[in-house]
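**Student:** sequence plus predicted model, see below.
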Amino acid sequence: MQLLLDANFHRSESWGAGEGPNGPPHRPTARSWEVAKDVVKPGMVAWAIDTFGPFKSLGTDGIFSALLQKVKDLLIGPLVRVFRTSIACKYIQLEWRTAKVVFIRKAGRVQHIIVKDFRPISLTSFVLKTLEKVVDRYLRDRIPQTSPLHTNQHAYRTGYSTESALHAAVAKIEARLEKGGNTQEKTPENLGNTDRILLPEVRRSTQEKDIPRLCQLEIPDPRELVQNAQCHENCNTIMTY
């Protein structure tokens, strides 16, 4: 169990149930509320809720997506107020930060005995996922207009993957060889491990892209999500609460 946690949440620490860091919220200003209202709009919240599959696996709060969709008209108003407050205060409540992590067996493996034979799925609150989708949509609609993504960014983009990154590198090498030149490329050992990108680097990038600071919600390090790990029978799954 600890090997799986160390490999997939390499900066994780164990916390007892109900414990963990929970810093004070930011004191909002008039400008904070303006940005929050610009980001969170009723139509965008409704759109985000509708994008979920109705019976996806739920997080630790027990709220499943079909419930949000069935009573969407009643929830839009309260959710808009809660989301705007979260952004204006730059604060994510501790209950939303708790994730359930399930390790499932990778297909096509003869045996499942080493860490790389399993992959983690993090199940977070659908309420938090709704807020994430709203903020993500806002950033994708606004930021690329003034600060486009680099053409060689293959992580966290639709239609891009480790395969496209390798293809781009190979194409560059082939082009140089066709011109009669020599080439020497260095491939990082952890190519494809985009889950190991450090939060300080993410924060630095958001500053370079001139993303509003209020959209940089105070989401903690992954180690703050791993609280009380339990290994189920035969270690088929591990859940953290």
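**Tutor:** Right, received. Where do you want to start?
**Student:** rest of the way, CA atoms for contacts and neighbours
**Tutor:** Will do.
**Student:** which residues does residue 7 contact?
**Tutor:** Applying C-alpha atoms under 8 Å, 6 or more residues apart in numbering, we find residue 7 in contact with residue 115.
**Student:** what's the following helix or strand after the helix or strand containing residue 145?
**Tutor:** In this assignment (DSSP states H and E), residue 145 forms part of helix 126-146. The first helix or strand that comes after helix 126-146 along the chain, using DSSP H and E, is helix 162-178.
**Student:** before we go on, here's another structure to hold up against the first:
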Amino acid sequence: MVAKKIRDMKENKSPGVNVIPPKLLLEIVEQNSIPLPTVFNLSLKEGVVLLEWKEANIFPLFKKDQEKVKDYRPVSLTSVICKLLERLIKDHLVDFLVKNKLINPSQHGFLKARSCLTNM
């Protein structure tokens, strides 16, 4: 599952604080197929998240007018590896909720094959 998620990553995304770009993970995906799940499982079992995964580089990104300070919004670049763990957790959680019919049928946001448009 970890290797599949790595292959689904966009390689041109910016790296986080640990400076590990998605492209590097894609190039060594087979070598990461054992250590990353081990680290992820240990982190979940112990309930501890590495400090490096909590850190972020924050950059201002302008929305409209570069001259106005209020037209900037902060963008946080976090660890690519932590984002990978977050995606895995989200997928498992959504799968569990859907399989056990714990999500209301009228819920359309953030679910596969459903959107705000299908809700209409």
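**Tutor:** That came through, no problem. All of these numbers come straight from a predicted model, not from anything done at the bench.
**Student:** what does the superposition give as a TM-score?
**Tutor:** After superposition, the two chains reach a TM-score (TM-score structural alignment, normalised by the length of the second structure) of 0.83; 115 aligned residues with a C-alpha RMSD of 2.3 Å.
**Student:** in the second structure, what range does stretch 90-102 of the first structure match?
**Tutor:** Aligned by TM-score structural alignment, stretch 90-102 of the first structure falls on residues 47-59 of the second structure.
**Student:** got it, and stretch 204-216 of the first structure?
**Tutor:** Going by TM-score structural alignment, stretch 204-216 of the first structure sits over no part of the second structure.
**Student:** mind listing the strands for the second structure?
**Tutor:** Ranges of strands within the second structure are 56-62, 72-78, based on DSSP state E.
**Student:** mean per-residue distance, the last one versus the first structure.
**Tutor:** For strand 72-78 of the second structure, the mean deviation from the first structure after alignment is 1.4 Å (mean C-alpha distance after the TM-score superposition for the first structure).
**Student:** next, the angle strand 56-62 makes with that strand.
**Tutor:** With axes from the mean of the first three to the mean of the last three C-alpha atoms, to 10 degrees applied, the angle from strand 72-78 of the second structure to strand 56-62 works out at 150 degrees.
**Student:** for strand 72-78 of the second structure, buried residues please.
**Tutor:** 72, 77-78 (16 or more other C-alpha atoms under 10 Å).
**Student:** same question for the first one.
**Tutor:** Along strand 56-62 of the second structure, these residues count as buried under the neighbour rule (16+ other C-alpha under 10 Å): 56, 62.
**Student:** got it, and stretch 96-109 of the second structure?
**Tutor:** Using 16+ other C-alpha under 10 Å as the test for burial, stretch 96-109 of the second structure gives residue 108.
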